[in-house]
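A.B. asks: Everything below, folded, please.
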Amino acid sequence: MSMQGMEEPEELLNPSRDLPWDRFSAWLHCICVVGFDLELGQTVEALFPPNAKLTDKEKTSICYLSFPDSNSGCLGDTQFCFRFRQSAGRKSSLHCVLDQTDRDSPVYLKKDPACFYGYVYFRQVRDKTLKRGYFQKSLVLISKLPYINFFHTVLKQIAPEYFERSDPCLEAACSDIDRWAEPLPGKILNLPIMGIVIKVRIPTRHDKPGTTQILELTQPSDEHISVTLPTIHEVDIFRCFSPVFFHIQLLWELVLLGEPLVVMAPSPSQSSETVLALVGCIAPLKYCSDFRPYFTIHDSEFKEYTTRTQAPPSVIFGVTNPFFAKTLQHWPHIIRIGDVKLAGDVPKQVKVKKLKNLKTLDSKPGVYSSYKPYLNRDDEIIKQLQKGVQQKRPLEAQNAILRRHFLELTQSFIIPLERYVAGLMPLLKSISAWKSPPQLKPFSQEEFMKTLEKTGPQLTSRLKGDWIGLYKHFLRSPNFEGWFRLRRKEMTQKLEALHLEALCNEDLLIWVQKHSEVEAVDLVLKLKSKLVQAEREHLPVKADTLEKLQDHVDTIIQELPEDLRGILLKTNTS
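C.D. replies: Model (predicted):
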């Protein structure tokens, strides 16, 4: 890959400094140490920075979610991820740079306004000097950013050192993080942590889906770089799906349609990785419903999600406690993951199991559902991956094959929708400087379905099946609602930007000379309002267009009588 089009690497240290912890808060909300107290149970023993704001409810959630369930029996070191709702009414304390981070990020990497991610490094070892007989402690990074692979890599550097040397080590790590460059998409970042440097590139929304920027090829090798991450967020998707290998088509459909889905796994690591793999399998579409990579009976939403008085909500969550096998028998789709064999063997072909078979606690691994997929199974991908296992193909290659399969499947499905929605834009000639921007045409399911005969997924996918039925189901799902809401917002902003350009191309001074002072003042106020909107909503408009519009405003004001000029100039600076 050539250097052309790639941004220059960020410096290790940026000389322009903001407030203390400002850089830190662009990446993390806080770092927690969760220990086990014989009388109190799990407790937050330390918090960095010390003034980090967490409500009691949030601390309780972090405490319960930071320890593997007692049934998991995780000895040694365990890493996993969880996600929990932030308390209502909390004001965002994140660095303003995240606005740009969010604006330039792919939709599936944007920060979550309602939830925090917790990245956990848990250690449990025998210790006869402790009354309980075990040392049990978790180091937890709390962040709004879904950079799973990156934060787990950071924890691997910090946690072992911390468990050996305690608090001074955390203070040093926080100091390192507070020197990091902002998490801006597209930049190559060299991030020092605990004596090493991690090199990453955060994807941008302009990246071609399915391409991974391999950093080693874009830059000469740097001696001080210790770890180069090809991806900041992706989990090992082939390993996650290998226990339910023959059902990947069915699982893709369930996730696409926002169906309620539970993953029952032996450990929080397998639980969280499998949930994250499921959520990611419909990329570049964003999964718009709730998902919990690790969920416990202590969760504040436990009753909400396990009640039998209503249909299960659209959510994917991962659990390890056998209690859920009984509690969630009424859920329509359940995946049971056994212990993954280190040899990476693909299981023999198994049918989807009936839900009634889940009643026993020792149920076999597999998919329990009565769902009938709309599309026929793609046997080609199954054979290709099976052959890879037999030939001991590297896991990275297996991962890439499976990820490309899901990407092509999602793109085949979404391209007809993209094409139809693009046609809802009004014609360019309908945009006039002297009228409000025209409205988008409404989405018509009937009209969309008519387009599928000629421009449907059959153009790009070899898969046969009931595509029409799949689309009808999808149009009722939260994922369609979220996708279309974002598309409609983008298109409305495009119309606003085109309207601004139309205004810029008018000779407004001639218009003002033909109209009254009251109308001229009204025009100035409207133009100023448009400029504020363009900046606030980051409309897709060129900088010189905004400059030209501001020049129009200034020129019109200079043409007005002095008293009006004074008033408008005051509003200009207020």
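A.B. asks: Going by C-alpha atoms from here, please, whenever you check contacts or count neighbours.
C.D. replies: Noted.
A.B. asks: how about the helices in the stretch 1-150 of the chain?
C.D. replies: Under the criterion DSSP state H, counting those that start in this stretch, helices of the stretch 1-150 of the chain are mapped to 22-27, 56-65, 97-104, 148-165.
A.B. asks: Most tightly packed of the ones you listed?
C.D. replies: With neighbours defined as mean count of other Cα atoms under 10 Å, these peak in mean count at helix 22-27, which reaches a mean of 22.
A.B. asks: out of the helices of the stretch 1-150 of the chain, which comes closest to residue 480?
C.D. replies: Among those, the nearest to residue 480 by Cα to Cα is helix 97-104 (20.8 Å).
A.B. asks: Residue 163 versus residue 267, what's the distance?
C.D. replies: To residue 163, residue 267 is 22 Å away according to Cα to Cα, to the nearest Å.
A.B. asks: one step back: could you dump the helices of the stretch 1-150 of the chain to a markdown table with distance to residue 403?
C.D. replies: Output for those, formatted as a markdown table (distance: least, Cα to Cα, whole Å):
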| stretch | distance to residue 403 |
| --- | --- |
| helix 22-27 | 27 |
| helix 56-65 | 29 |
| helix 97-104 | 23 |
| helix 148-165 | 16 |
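A.B. asks: got a list of what residue 96 touches?
C.D. replies: In this structure, residue 96 makes contact with residue 26, judged by Cα atoms under 8 Å, 6 or more residues apart in numbering.
A.B. asks: can you map out the strands along the stretch 151-300 of the chain?
C.D. replies: Secondary structure of the stretch 151-300 of the chain (DSSP state E, counting those that start in this stretch): strands at 188-193, 196-201, 227-228, 261-264, 290-292.
A.B. asks: For the last one, what is the distance to the chain centroid?
C.D. replies: Translated: strand 290-292. 11 Å (Cα atoms, centre = their mean, to the nearest Å).
A.B. asks: Show the subsequent helix or strand relative to that strand.
C.D. replies: Downstream of strand 290-292, the first helix or strand assigned by DSSP states H and E is helix 302-306.
A.B. asks: In that following helix, which residues are buried?
C.D. replies: Neighbour-count burial for helix 302-306, with 16 or more other Cα atoms under 10 Å as criterion, is recorded at 305-306.
A.B. asks: now do stretch 197-211
C.D. replies: 197-205, 209.
A.B. asks: picking that back up, tell me which of the helices of the stretch 1-150 of the chain sits nearest to residue 186.
C.D. replies: Here helix 97-104 is closest among these (Cα to Cα), at 8.4 Å.
A.B. asks: How about residues contacting the closest one?
C.D. replies: With Cα under 8 Å, 6+ apart as the test, helix 97-104 has contacts from 26, 109-111, 182-185, 204-206.
A.B. asks: Mind doing that once more with 10 Å?
C.D. replies: With contact meaning Cα atoms under 10 Å, 6 or more residues apart in numbering, helix 97-104 is reached by 22-23, 25-27, 105, 109-112, 144-145, 182-186, 202-206, 538.
A.B. asks: I'd like the structure of this one too, to check against the first:
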Amino acid sequence: MTDGEEKKYENELLVDAWDDFHNWIYCICVVTFDLELGQALESVFPRHVSLTKQEISNICYLAFPDSNSGCMGDTSFIIRLQNCQGKTNIPPAHNNYNSKCATSLQIEHSYYWGYVYFRQVKDITLPRGYFQKSVVILSFFPFNNLFSEISSYIAPEYFDNGDVCLEAVCYSIRSWPTPKPGLPLNLPLLGTVFQTYIPPSINCSTTSILALPSESGDNQIQTHVELLNLFEILQPVISYVHLLWELVMLSEPIVVMASSPAYCSSMVLALTRLIYPLQYCGDYRPYFTIHDSEFKQFTTKLHRPPPVILGVTNPFFGKTLHHWPHTIRLSDDMGQAQKCKLKKTAPTKVMCNSPGIYTAHKTFLQKDKHIIKKLMNGISSKRPLEVQSALLRRHLLELTQSFMIPLERYLASLMPLQKSISPFKDAPQPLPFNPDAFFATLEVAGPQLTLNNTGIKGDWVGLYRKFFRSPNFKAWFNNRYTDLTHKLQALQLEALSNADLKDWVRGREEVHVVDMVLRIKSSINNCREHNIQVSESVKERLNHHLNDIVISLPDDLRNILKIS
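C.D. replies: Take a look at the predicted model:
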């Protein structure tokens, strides 16, 4: 083995040794301020991790609050940036994760999540007079609560003790169990154990406990992987939550302007949760800067802005994004419910600093005045924020479900009749989606039937028509259509497993028999690769059929078609 080959082999062993770490976190970055370079990447942990030049540039600029925002002390916020390395850095443990976790926690490997802890304090011993440094946890997981708490735990330790602290953190994370939905997880870190739980998909059959333990010890911290106090974040714009629900449902371009990345990042994340349990499928950047590699793409005036929600702090965006149709400008005090007013005009030429929602969007639906009044009374009576948030979440959940249930029912009607399924033919395809046929169902099965008591009325057909052109609908429809296709394939496999193939084989030409063997083998592989839900008894019968058919063939064909 040459020196080069030996070094490559040692590097591969080093990378393999960190697989358990990368199951959770890609790397931890330290970004500092350099007088000559500006924001600069000081170090990366573990040391072997590589980042592209573009990723390093984006991380460095996103790791610091904008210079005009003047964040003193410690600031925590969340970023989301493109993964420029494609699938070359995807941990194997992530392969089955998305099929088992809750929709809102699915991994999208095209993006990293960054959990930033930034410190800026006066320090007369430094040339610039300030200590400015950020610790950034980079991960594929959207665990906004867990990783924000962890970054707030390890960053101060690092500022006090230096590199040795983050090296110890990395070795601790290597001991963590694989992230599996539906199981309680204990994550040891610097003498403390973070206790957490990843909610499983509603379709995932799990008999595990469904919540965190009720009590914790002295060195234990209980934390949810994902947790937003929706009311607390949306309080400045709560009177217009139905307007915002529509804009998010329709994947409209929205820019959130705030004085701090903590404010804009939490608002952007809250907006994407308004339509839960439907997954928001537009792009979104909780914090975005003018130095981002996609700045030109988002600020060009040649095309309509893409379906994206941007969080920004630099006042310069007031000029570069004035052509965007919807702007939310937040006040410096996020705790004030009455400060944001609705400005029924497009943001063009409205560059004042007064907080408000600037939009010319004409809502399709009326607002539910009852829930708004209830939440406002809760503010006056000092109702706990957690209770306010629970009320708001339940209302939005019911609104989204009422909007989607007619679509779910109609899509179910696209399933072909059972008699169209034959064991000796390919599985039939679902019927095509027909908007007019769907609209015809609304009178007897529309959202208004479940929302009569809320006072929400309006142009449902108009809202659906625009929704059909959005990324949210396209992603939902593709997923559901795939589910229907898999269900039909499962039914066809069940029919095939129950068929009398011994009788079918008699008198058949070899070419037809071989075709059946290949079809069965392909079906079995398809079940495994696409996680098609068929019972073990069906799989056993199919394998039994396969053996019976192969045995009936001449020796030469039998060897060629040998079941692996």
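A.B. asks: Overlay them and tell me the TM-score.
C.D. replies: Once superposed, the chains reach a TM-score of 0.92 (TM-score structural alignment, normalised by the length of the second structure), with 543 aligned residues with a Cα RMSD of 1.9 Å.
A.B. asks: Now distance to residue 335 of the first structure too, for the strands of the stretch 151-300 of the first structure, in TSV please.
C.D. replies: Listed next are those as TSV, based on distance: least, Cα to Cα, whole Å:
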stretch	distance to residue 335 of the first structure
strand 188-193	38
strand 196-201	33
strand 227-228	34
strand 261-264	5
strand 290-292	14
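A.B. asks: and the ones you listed, which is most packed in?
C.D. replies: strand 261-264 (a mean of 26).
A.B. asks: Distance check, the aligned partner of residue 181 of the second structure in the first structure against residue 317 of the first structure.
C.D. replies: Aligned by TM-score structural alignment, residue 181 of the second structure pairs with residue 185 of the first structure. Distance of residue 185 of the first structure to residue 317 of the first structure, computed by Cα to Cα: 29 Å.
A.B. asks: Relative to the second structure, what is the average displacement of the longest strand seen in the first structure?
C.D. replies: Longest strand of the first structure, by residue count under DSSP state E: strand 115-126. Compared with the second structure after fitting, strand 115-126 of the first structure has a mean deviation of 1.0 Å; criterion: mean Cα distance after the TM-score superposition for the first structure.
A.B. asks: Any buried residues in that strand, and which?
C.D. replies: Residues 115-124 are the ones in strand 115-126 of the first structure that count as buried (16+ other Cα under 10 Å).
A.B. asks: any chance of these in JSON lines, plus distance to residue 309 of the first structure?
C.D. replies: Putting the buried residues of strand 115-126 of the first structure into JSON lines (distance: Cα to Cα, whole Å) gives the following:
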{"residue": "115", "distance to residue 309 of the first structure": "26"}
{"residue": "116", "distance to residue 309 of the first structure": "29"}
{"residue": "117", "distance to residue 309 of the first structure": "30"}
{"residue": "118", "distance to residue 309 of the first structure": "31"}
{"residue": "119", "distance to residue 309 of the first structure": "33"}
{"residue": "120", "distance to residue 309 of the first structure": "34"}
{"residue": "121", "distance to residue 309 of the first structure": "37"}
{"residue": "122", "distance to residue 309 of the first structure": "36"}
{"residue": "123", "distance to residue 309 of the first structure": "39"}
{"residue": "124", "distance to residue 309 of the first structure": "39"}
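A.B. asks: wait, which of the residues you listed is closest to residue 289 of the first structure?
C.D. replies: Using Cα to Cα, residue 115 comes nearest to residue 289 of the first structure of the buried residues of strand 115-126 of the first structure, at 12.1 Å.
A.B. asks: how much space is there between that closest one and residue 92 of the first structure?
C.D. replies: Distance, residue 115 of the first structure to residue 92 of the first structure, using Cα to Cα: 11 Å.
A.B. asks: quick revisit: would you check the span in the second structure matched by the longest strand of the first structure?
C.D. replies: Going by TM-score structural alignment, strand 115-126 of the first structure sits over residues 111-122 in the second structure.
A.B. asks: Run the chain-centre distance for the matching stretch.
C.D. replies: 20 Å.
A.B. asks: do the same with stretch 182-202 of the second structure
C.D. replies: Computed by Cα atoms, centre = their mean, the chain-centroid distance of stretch 182-202 of the second structure equals 19 Å.
A.B. asks: ditto for stretch 246-261 of the first structure
C.D. replies: Mean-position distance between stretch 246-261 of the first structure and its chain equals 18 Å (Cα atoms, centre = their mean).
A.B. asks: and for that stretch, what span of the second structure is it aligned with?
C.D. replies: Aligned using TM-score structural alignment, stretch 246-261 of the first structure spans residues 239-254 in the second structure.
A.B. asks: and the gap between the nearest residue to residue 110 of the first structure once chain neighbours are set aside and residue 95 of the first structure?
C.D. replies: Leaving aside its chain neighbours, residue 110 of the first structure sits nearest to residue 102 (5.1 Å; criterion: Cα to Cα, 6 or more residues apart in numbering). Using Cα to Cα, one obtains 12 Å as the distance from residue 102 of the first structure to residue 95 of the first structure.
A.B. asks: next one: residue 560 of the first structure
C.D. replies: According to Cα to Cα, residue 560 of the first structure and residue 95 of the first structure sit 42 Å apart.
A.B. asks: what does residue 446 of the first structure give?
C.D. replies: 45 Å.
A.B. asks: Which of those two has more residues huddled nearby?
C.D. replies: Higher neighbour count among residue 446 of the first structure and residue 95: residue 95, with 18 against 9, using other Cα atoms under 10 Å.
A.B. asks: you'd agree the more buried one is up against residue 20?
C.D. replies: No: counting by Cα atoms under 10 Å, residue 20 is not a contact partner of residue 95 of the first structure; they are 11.4 Å apart.
A.B. asks: Counterpart of residue 32 of the first structure over in the second structure?
C.D. replies: Taking TM-score structural alignment for the superposition, residue 32 of the first structure sits opposite residue 29 in the second structure.
A.B. asks: what sits against that match?
C.D. replies: The contact partners of residue 29 of the second structure, taken as Cα under 10 Å, 6+ apart, are 41-46, 56, 59-60, 63, 114, 116, 134-138, 166.
A.B. asks: Show me which of the residues you listed are buried.
C.D. replies: Using 16+ other Cα under 10 Å as the burial test, these include 41, 44-46, 56, 59-60, 63, 114, 116, 134-138, 166 as buried.
A.B. asks: quick one: which of those is nearest residue 413 of the second structure?
C.D. replies: Distance to residue 413 of the second structure, by Cα to Cα, is smallest for residue 114 among those, at 42.3 Å.
A.B. asks: so what's the closest one up against?
C.D. replies: Neighbour list for residue 114 of the second structure: 27-29, 59, 62-63, 77-81, 135-142, 144, 147-148 [criterion: Cα under 10 Å, 6+ apart].
A.B. asks: measure it to residue 63 of the second structure for me?
C.D. replies: Using Cα to Cα, one gets 9 Å for the distance from residue 114 of the second structure to residue 63 of the second structure.
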